[in-house]
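Visitor: Quick one, structure for this:
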Amino acid sequence: MDVAGVRYRLHGIDAAEAGQKCPNDRGGNWPCGQAAIAALEELVKDRQVHCDDRGSDDYGRTIAVCFANGRDINHEMVASGLAWAFRKYSEDYVDTEDQARQLKTGIWQAPTQPAWEYRSEKWAVAQQTAPSGCPIKGNISKGGKIYHAPWSPWYAKTKVSVAQGEQWFCNEAEAVKAGWRAPYWGRGSTGLTK
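Guide: You can find the predicted model right below:
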């Protein structure tokens, strides 16, 4: 999420990826990644947002707990069943996740692949066919230099033309260091990124 020119990674949570679909309790699938984006947009829309800095991640984003009109956005995403407590890095939202799971809210209505497993699986598949095993696509478009990781909903449609200055990257940190940015996931103009 971008707030006042600062890129934030929400501390202690991991939401479904933009292109991710999750099983529902009726045996079908629902666009849980798009639902997470829409919920985050709704939480911040027309509200005063401030974030408490918790340090930086490997991609230069500031890790933070963010608030919209005093509401803990990180907590709200987990409570609504649209994000997992990212236990690998923090236990701050574990109780909230346990409550959402008990209520079968959102991602908890049926067994769902966590976002980190979804990304890992997409990475492994893309790495097999990418040049030098570096599967991140650096694309130049009207929006500038944008990189697409294998879990991007636009990944399959994105072509890399090295002759036109586009390139492949081995990790997101490398793409960011070279001046490329992640795509904007949100539908509105909130500057949300994932």
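Visitor: alpha carbons only for contacts and neighbour counts from here, please
Guide: Fine.
Visitor: From the contact counts, what lies against the lengthiest helix in the chain?
Guide: The longest helix of the chain (DSSP state H) is helix 115-129. In terms of contacts (3 or more CA pairs under 8 Å, 6 or more residues apart in numbering; DSSP states H and E), helix 115-129 is packed against strand 13-15.
Visitor: one more, for comparison:
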Amino acid sequence: MKDKKIISKVEINRIFGLVLAVASLSALAARADDLIGQASVIDGDTIEIHGTRIRLWGIDAPESSQLCRNDDSNLYQCGRASAMALAGLLWAIKRPVSCFPVDRDKYGRTVATCSLGTPGPDIGHWLVANGHALDWPKYSKGKYEDAQRSAEKAGRGIWAGSFVEPWQYRACVKAGGRPATCSDDAADHR
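Guide: Just a heads-up that it's a prediction; the model follows:
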């Protein structure tokens, strides 16, 4: 009788362990697509974690070759400034970046919302709120619209001067325009 009770407890423990393992595996599978780790900056709206390029969802930052005008109407490399701001944020707040994939773009990059830590501040929101990127309503459906309005009103980042929206800049370059003529209204300021 005593042996049967021992076997029963062993079997119950084995079943419990198996149920726990299956539950753990399904929880891991649900989060298998999430990317978490130290991020490196590719440009103002793209990072890389563990070799995976991640395009930040819902925002568009100036391109690396794009020029903007500051509050004195002088040209500056606003795409580079955006990337440097993102790098500064990641350096200043030393937490792993957590990205939650939403889609893939036409270049095969993962498109994701990313935050500093879990939970943590939304990196896309921070970039828009500080004038280093724009809300891209085509994709965001206005999620960062309030942050953008606040940055514009306060004259933060690119809002301190003048610029062309990054999507318009890319279209101009794709149509054969040179970066200098596609950036801002540079042709009018010669």
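Visitor: what's the TM-score here?
Guide: After superposition, the two chains reach a TM-score of 0.63 (TM-score structural alignment, normalised by the length of the second structure), with 128 aligned residues with a CA RMSD of 1.6 Å.
Visitor: List the buried residues for the longest helix of the first structure?
Guide: Using 16 or more other CA atoms under 10 Å as the test for burial, helix 115-129 of the first structure gives 115, 118-119, 123, 126-127.
Visitor: Return the distance of it from the chain's centre.
Guide: Centre-to-centre, helix 115-129 of the first structure and its host chain are 14 Å apart (CA atoms, centre = their mean, to the nearest Å).
Visitor: corresponding residues in the second structure for the following helix or strand past that helix?
Guide: For helix 115-129 of the first structure, the following helix or strand on the C-terminal side (DSSP states H and E) is strand 136-141. With TM-score structural alignment applied, strand 136-141 of the first structure matches no range in the second structure.
Visitor: what's the helix or strand just after strand 136-141 of the first structure packed up against?
Guide: Next along the chain after strand 136-141 of the first structure, taking DSSP H and E as the criterion, comes strand 144-148. Other helices and strands packing on strand 144-148 of the first structure, by 3+ CA pairs under 8 Å, 6+ apart, are strand 136-141.
Visitor: quick check: angle from the strand it packs on to helix 115-129?
Guide: Interaxial angle of strand 136-141 of the first structure relative to helix 115-129 (axes from the mean of the first three to the mean of the last three CA atoms, to 10 degrees): 80 degrees.
Visitor: which stretches of the second structure form strands?
Guide: 35-37, 40-43, 46-49, 52-56, 59-60, 68-69, 75-76, 97-104, 110-116, 134-135 (DSSP state E).
Visitor: CSV for those, including mean neighbour count and distance to Val10 of the second structure?
Guide: Formatted as CSV, the strands of the second structure follow (neighbours: other CA atoms under 10 Å; distance: least, CA to CA, whole Å):
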stretch, mean neighbour count, distance to Val10 of the second structure
strand 35-37, 19, 38
strand 40-43, 19, 49
strand 46-49, 20, 43
strand 52-56, 22, 44
strand 59-60, 25, 55
strand 68-69, 24, 70
strand 75-76, 16, 71
strand 97-104, 19, 40
strand 110-116, 22, 44
strand 134-135, 27, 58
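Visitor: mind checking which of those is nearest Ala85 of the second structure?
Guide: strand 40-43 (9.9 Å; CA to CA).
Visitor: any idea what Thr110 of the second structure aligns with in the first structure?
Guide: So, by TM-score structural alignment, Thr110 of the second structure is matched to Thr62.
Visitor: cool, Arg95 of the second structure as well?
Guide: Aligning on TM-score structural alignment places Arg95 of the second structure opposite Arg47 in the first structure.
Visitor: next one: Cys78 of the second structure
Guide: Aligned partner of Cys78 of the second structure by TM-score structural alignment: Cys32.
Visitor: And Pro121 of the second structure, by the same measure?
Guide: Using TM-score structural alignment, Pro121 of the second structure pairs with Arg71 in the first structure.
Visitor: Count the residues that sit near that match.
Guide: Residue crowding around Arg71 of the first structure was assessed by other CA atoms under 10 Å; the count is 13.
Visitor: In space, not sequence, find me the middle residue of the second structure.
Guide: When CA atoms, centre = their mean is applied to the second structure, the residue found nearest the centroid is Leu56 (2.6 Å).
Visitor: my guess is that one meets Thr46, correct?
Guide: Yes - if you go by CA atoms under 8 Å, Leu56 of the second structure and Thr46 touch, sitting 5.9 Å apart.
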